[in-house]
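Participant: fold the following and give me the result.
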Amino acid sequence: MTVSPAGAPSPAPRTSAVQSVARAAALLGAVVDSPSGGATLTELSKITGLNVSTVHRLLGTLCAEGLLCRSREGDRFQPGPVLLRLGRRSLAASGLPEVTAVLKELADGTGETASIGMRRGDRVLVLVSVQSEQPLRYLGEPGVSMPLTETALGIALLAFDTTRLPGRVSPQEQPGGGSRDSGDGGDGSGRTESPAEWARRVLLLAAQFRGYAVLDGPEGSGLRGLAAPVDSGSPYIQLAVDVQGPVGRMTDDRLDALGARVIAAADSLRGLPVALTLGQL
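Facilitator: Just a heads-up that it's a prediction; the model follows:
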């Protein structure tokens, strides 16, 4: 046992085996949480704080065991077949069939790809997707992480957040509803909102009014998403369900009908044990 300068015993050093497992776990977590479809050797070294040679050695072992694999281009590391199989079995044991069945019914009923996503900080992680059977469709990408404001899932989570209510708009915050003597741009803060902030406020207000969020993809993508929040039973586990597809099929006149189906799917997932399990991934 070693003694610290203050005279108190210091923690026993970790064995090399335990340290290796901890480092490997950190790498696996970094790869799984990567928002860009995997991570490079340099990125993983920076994220975990491990030197490049250590990361390189551990990645070789993890790839050899099937826990990780290289991307087609070879420069990024992604979840391997063994890790994916472990994830599927874990989800299956905790109620994934119920979620998949609900998403399948939603995809069949709307003709579009249906997904469930979870909030992680200022991003949304897609957990499970069921693809549309249409030839032209959105390809759901489980494991992809996106900024909240760039997906219908995220807009729904912001608009109906019950913990901090970042998207809840008070009468004073409504467009044009700022304090009369503040001389501000409508948010009561004394500053003028940017066009992007104004557009976001309108999206949140519209979602709260409708009960579901609508967000068109980047210009030229031709995609539209529609989402509703899921009551997981815990204010700290925030989930939402969405459908995504071509704007040409998800036309304005269909929004209410599509929204009703998405809300019904979200309601049917309310309180399911799987929500708690998914929320911990």
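
Participant: only C-alpha atoms from now on, for both contacts and neighbour counts.
Facilitator: Will do.

Participant: I'd say residue 139 and residue 114 touch.
Facilitator: No: with contacts counted by Cα atoms under 8 Å, residue 139 stays clear of residue 114, the gap being 9.7 Å.

Participant: higher neighbour count, those two?
Facilitator: Taking other Cα atoms under 10 Å, residue 139 and residue 114 do not tie; residue 114 has more neighbours (32 against 15).

Participant: surely that one is within a helix?
Facilitator: No: the assignment for residue 114 is strand, going by DSSP: H, G, I helix; E, B strand; the rest coil, so no helix is present there.

Participant: which ones are touching it?
Facilitator: 103-104, 106-107, 129-132, 140, 241-244 (Cα atoms under 8 Å, 6 or more residues apart in numbering).

Participant: same thing with residue 27?
Facilitator: 44, 48, 55, 59.

Participant: and the gap between the third one and residue 80?
Facilitator: Think residue 55. In this view, residue 55 and residue 80 are 17 Å apart by Cα to Cα, to the nearest Å.

Participant: let's see this one next to it:
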Amino acid sequence: MERALTLLDCFDETSESLTLAELARRSGLYKSTILRLATSLERFGHLVRGSDGRFRLGPALWRLGSLYRRAFDLAETIRPELKVLVDETGETASFYVREGDARVCLYRRNSPKAMRHHLSEGARLSLEGGASAKVLLAFGDDPADHDAGVRASGHAISLGARDPEIAAIAVPVFGPGRRLRGALAVSGPLSRFDEALRTRALAALEAAAARLEARTPPPHE
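Facilitator: Below you'll find the predicted structure:
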């Protein structure tokens, strides 16, 4: 099971299809092992091998991803707020949740500008650096991760932390009982993230988070 998951984890937004050799290099598995695992993964719809011999993620993962996102029951309220954030700031707006030792971009609306911070929904990113990562850690369940400065200010800013050309600002979104639901963020090229934009983005984020908290249903048990 672990080796099969390692195989699936080789794919990302920049590598939507991979050759057998690429899978072997990324996973560290023998080609014979990969072919054996691929047979089972294809049978259950988790992997597809095209006529060109390249492997792609299968439709079963889309179904599972849809179920994962549906479990949060937030899309109908979050997507309109992301649009408002983009309209008010001109930059990309995102909603992140923590999943183990990573953060997942659950919902996203990209900036209409040609030069922008682009990321696909479902992308997994590290919890090291990045405004949304700081918020998820600071307001999460583990006191050891709490950043007093972020908790006191109620937001986090990153200027080139994860990517030297990208800046972002994020705020927490809480549910009933002040339980953290995720991080709402605005991000864009560092060259455009001057103090005026940061001030405008923070005000827009705080207003959006307040509206979301007023409409967010209790988390599923």
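
Participant: shared neighbours of residue 139 and residue 114 of the first structure, anything?
Facilitator: With contacts defined as Cα under 8 Å, 6+ apart, the residues adjacent to both residue 139 of the first structure and residue 114 are residue 131.

Participant: contacts for the lengthiest helix in the second structure, please.
Facilitator: When secondary structure is assigned using DSSP state H, the longest helix within the second structure turns out to be helix 195-215. Contacts of helix 195-215 of the second structure with the rest of the structure, by Cα under 8 Å, 6+ apart, involve 77-78, 81, 85, 88-89, 169-176, 184-186.

Participant: would you mark the buried spots in it?
Facilitator: For helix 195-215 of the second structure, burial by neighbour count (16 or more other Cα atoms under 10 Å) applies to 198, 201-202, 204-206, 208-209, 212-213.

Participant: redo the residues you listed as JSON lines? Include distance to residue 8 of the second structure.
Facilitator: JSON lines is the format used below for these (distance: Cα to Cα, whole Å):
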{"residue": "198", "distance to residue 8 of the second structure": "38"}
{"residue": "201", "distance to residue 8 of the second structure": "36"}
{"residue": "202", "distance to residue 8 of the second structure": "37"}
{"residue": "204", "distance to residue 8 of the second structure": "37"}
{"residue": "205", "distance to residue 8 of the second structure": "35"}
{"residue": "206", "distance to residue 8 of the second structure": "37"}
{"residue": "208", "distance to residue 8 of the second structure": "35"}
{"residue": "209", "distance to residue 8 of the second structure": "34"}
{"residue": "212", "distance to residue 8 of the second structure": "34"}
{"residue": "213", "distance to residue 8 of the second structure": "35"}
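
Participant: residues contacting the residue most central in space within the second structure?
Facilitator: Centre of the second structure computed as the mean C-alpha position; nearest residue by Cα atoms, centre = their mean is residue 105, 1.5 Å away. Contacts for residue 105 of the second structure were tallied using Cα under 8 Å, 6+ apart; they are 94-97, 120-125.

Participant: for residue 44 of the first structure, same thing?
Facilitator: When contacts are counted by Cα under 8 Å, 6+ apart, residue 44 of the first structure touches 27, 30-31, 55.

Participant: need those in JSON lines (columns: distance to residue 16 of the first structure and secondary structure).
Facilitator: Compiled in JSON lines, the contacts of residue 44 of the first structure are given as follows (distance: Cα to Cα, whole Å; DSSP: H, G, I helix; E, B strand; the rest coil):
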{"residue": "27", "distance to residue 16 of the first structure": "16", "secondary structure": "helix"}
{"residue": "30", "distance to residue 16 of the first structure": "21", "secondary structure": "helix"}
{"residue": "31", "distance to residue 16 of the first structure": "22", "secondary structure": "helix"}
{"residue": "55", "distance to residue 16 of the first structure": "15", "secondary structure": "helix"}
